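J.: please work out how this folds:
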Amino acid sequence: MNLRSLHQSFWTPTQRSMRSWALAAVVVNAGITVTGAAVRLTGSGLGCPTWPRCTPDSFIPVAHPEISPINTAIEFGNRMLTFLVLAVAVACFLAALRLTPRRPALVRLAVLQPLGVLTQGLWGGLVVRSALNPVTVSVHFLISIGMIAAAFALYARSGEADNPPQRLVHRDIRTLGFVLVGAVLTLLVAGVVVTGTGPHSGDEAASRFAFDIETVARIHADLVWVAVGLTIALAFALHVTNAPGLARRAALTLFLVELAQGVIGYVQYFLAVPAFLVGLHVLGSTLVWIATLRVVFLMRDRGALVGAGPVFAHAESR
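T.: Here you go, the predicted structure:
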């Protein structure tokens, strides 16, 4: 794609390009969530010890006697990725605003992207100024989870019409899907508590939650089994009621992602949480969240939208 076509994709958008930008928002928000964890896992959380400057006297990295240049480069690089997320967020908003005919639902969802990036940036400053207090670090991750949800909602809505939603499954199965979303969100919150209690603080000066790591890890593991059990129940219910094939396969995909995530989680626990596996676990968390949202969106239909592409086609035969 050249610069001209890139510009046209959000300045004179089509239904397809609108959807492409929404998908890009999902990808970059998930990506910066993982790279943010990498900053912490490499001990680079205070590689730039001030905010908005990198050092007290400079917005860009300069030699600092107390900080490794590698740590500074990692932290500064992650800050620069914020501008990529912001660029995609602005493109999403402009595409939704200039789409013809304009769809107010998309505009409302799209405006959450630049507002979310602004919120994340300001909160990131608080994370640095609090010397990586685990509460601020945890909220920083949860804001990213909210950003991913908003981006995925934009992606889903940009591929369907604006008709009133129609259930494709029994009401109780739809309710089970919402319960699963709540369970996975609770699991993610428990995960950040475990992270805030564990050894990877991001810097030697960072504080930790005053919880017993064994206790919080076991609570987290129990919540994993709750989420997996609900996923199995949902997949079984979709199968026996002959729900649309796309929804059935989405539930199976979620189960497989959860299975892989569980394996990583148990292995990292028994290996004393090596940084690399913790990073994979964070990636798995974002994939579990996205897969969960996908299942729920595939259990209802707002009608086909011409020109948006076949990715979210609810009209698939059973």
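
J.: rest of the way, CA atoms for contacts and neighbours
T.: Will do.

J.: what are the ranges of the helices in this structure?
T.: Using DSSP state H, the helices of the chain run over 3-11, 15-41, 69-98, 104-129, 134-157, 171-197, 213-240, 245-270, 275-297.

J.: could I get the ones you listed in CSV, plus columns for mean neighbour count and distance to Pro164?
T.: Shown next, in CSV, are the helices of the chain (neighbours: other CA atoms under 10 Å; distance: least, CA to CA, whole Å):
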stretch, mean neighbour count, distance to Pro164
helix 3-11, 14, 27
helix 15-41, 23, 19
helix 69-98, 21, 20
helix 104-129, 19, 12
helix 134-157, 21, 12
helix 171-197, 19, 16
helix 213-240, 18, 22
helix 245-270, 18, 19
helix 275-297, 20, 14
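
J.: one more, so I can put them side by side:
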Amino acid sequence: MKAFRVLSVATAVVTYALVVLGGVVRVSGSGLGCPDWPLCHGHLLPPLSLHAIIEYSHRTTASLTSALVLLTAAVAWLAWRKRRDLVIPATVALGLLIVQVILGAITVRLELPPMIVLAHLATAMALLGAVCVTAVAALTPAPAGAIDRVARRRMLLAASGTYLLLISGSLVVGG
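T.: The predicted structure follows:
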């Protein structure tokens, strides 16, 4: 379990870094620093321009995140299949990752349409949430009993409210 704990925490940390880099891409106006996808200006490596390097850093971190999310889900399924508290969020994260990669490509190819940028952010936040839930579950003992229904509802309400606040903030500033 120790190795899975390290893996799941590393996945959460790298995913967080990816979200931060996504924010840097957004505020620096580097979203089209690499105007094509998956290459950058038609090459594997970016040109030596600030916007291209920022966007390429985001893509490189996305590649590392993808590998970690995939590995986390695979290990959860193969080694911890009976721990639904690990398998479910790890599997959700993998599904969200697939959606996120597709949205990232669409975002670049359509030259940053605000609603696609918003969907990309929304999916990133959900992905970060899923990998964090996986990491927290890996760091805690297997649940002995069911979580109190009232507590579960309150947790979901709080998480949903926070998520909506994050997404609405992006919508207000134009995607």
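
J.: can you give me the TM-score here?
T.: Overlay of the two chains. TM-score (TM-score structural alignment, normalised by the length of the second structure): 0.85; 173 aligned residues with a CA RMSD of 2.3 Å.

J.: which among the helices of the first structure is found nearest to Thr50 of the first structure?
T.: helix 104-129 (6.5 Å; CA to CA).

J.: hmm, back to that, could I get the helices of the first structure as CSV with distance to Pro52 of the first structure?
T.: Listed next are the helices of the first structure as CSV, based on distance: least, CA to CA, whole Å:
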stretch, distance to Pro52 of the first structure
helix 3-11, 30
helix 15-41, 17
helix 69-98, 10
helix 104-129, 7
helix 134-157, 16
helix 171-197, 24
helix 213-240, 33
helix 245-270, 34
helix 275-297, 26
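
J.: so what's the residue mapped onto Ser66 of the second structure from the first structure up against?
T.: Residue pairing (TM-score structural alignment): Ser66 of the second structure is matched to Leu86 of the first structure. With contacts defined as CA atoms under 8 Å, 6 or more residues apart in numbering, Leu86 of the first structure is in contact with 113-114, 117.

J.: can you do 10 Å?
T.: Neighbouring residues of Leu86 of the first structure by CA atoms under 10 Å, 6 or more residues apart in numbering: 25, 28-29, 92, 113-118, 121.

J.: sorry, back to before: nearest to Thr55 of the first structure, out of the helices of the first structure?
T.: Among these, helix 69-98 sits nearest to Thr55 of the first structure (CA to CA), with 9.5 Å.

J.: quick check: the match of Ser66 of the second structure vs Val34 of the first structure, distance?
T.: 16 Å (CA to CA, to the nearest Å).

J.: cool, Val228 of the first structure as well?
T.: 23 Å.

J.: for Leu254 of the first structure, same thing?
T.: Applying CA to CA to Leu254 of the first structure and Val34 of the first structure gives a distance of 19 Å.

J.: so where is stretch 158-174 of the second structure in the first structure?
T.: Going by TM-score structural alignment: stretch 158-174 of the second structure matches residues 180-196.

J.: from the middle of its chain, how far away would that stretch be?
T.: 13 Å (CA atoms, centre = their mean, to the nearest Å).

J.: now it on the second structure. Mean distance?
T.: Here the mean offset of stretch 180-196 of the first structure against the second structure after fitting is 1.6 Å, by mean CA distance after the TM-score superposition for the first structure.

J.: again, but for stretch 149-156 of the first structure
T.: Counting by mean CA distance after the TM-score superposition for the first structure, stretch 149-156 of the first structure comes out at 1.8 Å.

J.: what span of the second structure is that stretch aligned with?
T.: Using TM-score structural alignment, stretch 149-156 of the first structure pairs with 129-136 in the second structure.

J.: and what of stretch 219-239 of the first structure?
T.: So stretch 219-239 of the first structure sits over no part of the second structure, by TM-score structural alignment.

J.: and that stretch, how far out from the chain's middle?
T.: With CA atoms, centre = their mean, you get 20 Å for stretch 219-239 of the first structure.

J.: can you tell me how far the nearest residue to Arg300 of the first structure once chain neighbours are set aside is from Ala247 of the first structure?
T.: Excluding its sequence neighbours, the residue lying closest to Arg300 of the first structure (CA to CA, 6 or more residues apart in numbering) is Arg167, at 4.4 Å. Going from Arg167 of the first structure to Ala247 of the first structure by CA to CA gives 12 Å.

J.: and the gap between the closest residue to Ser158 of the first structure other than its chain neighbours and Thr175 of the first structure?
T.: Nearest non-adjacent residue to Ser158 of the first structure, counting by CA to CA, 6+ apart: Arg19, 5.4 Å away. From Arg19 of the first structure across to Thr175 of the first structure, the span is 27 Å (CA to CA).

J.: cool, and Leu99 of the first structure?
T.: 33 Å.

J.: with Val257 of the first structure instead?
T.: 22 Å.

J.: who's in contact with the nearest residue to Leu188 of the first structure once chain neighbours are set aside?
T.: Of all residues not flanking Leu188 of the first structure in the chain, Ser285 sits nearest, at 7.2 Å (CA to CA, 6+ apart). Ser285 of the first structure is in contact with 30, 33-34, 145, 184, 187-188, 191, 257-258, 261, 279, 291, counting by CA under 10 Å, 6+ apart.

J.: go on, Cys92 of the first structure?
T.: 9-10, 13, 17-25, 86, 106-107, 109-114, 151, 154.

J.: picking that back up, centre of the chain to the match of stretch 149-156 of the first structure, how far?
T.: 10 Å.

J.: over to stretch 36-43 of the second structure?
T.: For stretch 36-43 of the second structure, the distance to the chain centre is 22 Å (CA atoms, centre = their mean).

J.: number of nearby residues for Arg103 of the first structure?
T.: 15 (other CA atoms under 10 Å).

J.: distance of the alignment partner in the second structure of it relative to Ala76 of the second structure?
T.: Applying TM-score structural alignment, one finds that Arg103 of the first structure aligns to Lys82 in the second structure. Separation of Lys82 of the second structure from Ala76 of the second structure (CA to CA): 9 Å.

J.: ditto for Ile102 of the second structure
T.: Relative to Ala76 of the second structure, and taking CA to CA, Ile102 of the second structure is found at 24 Å.
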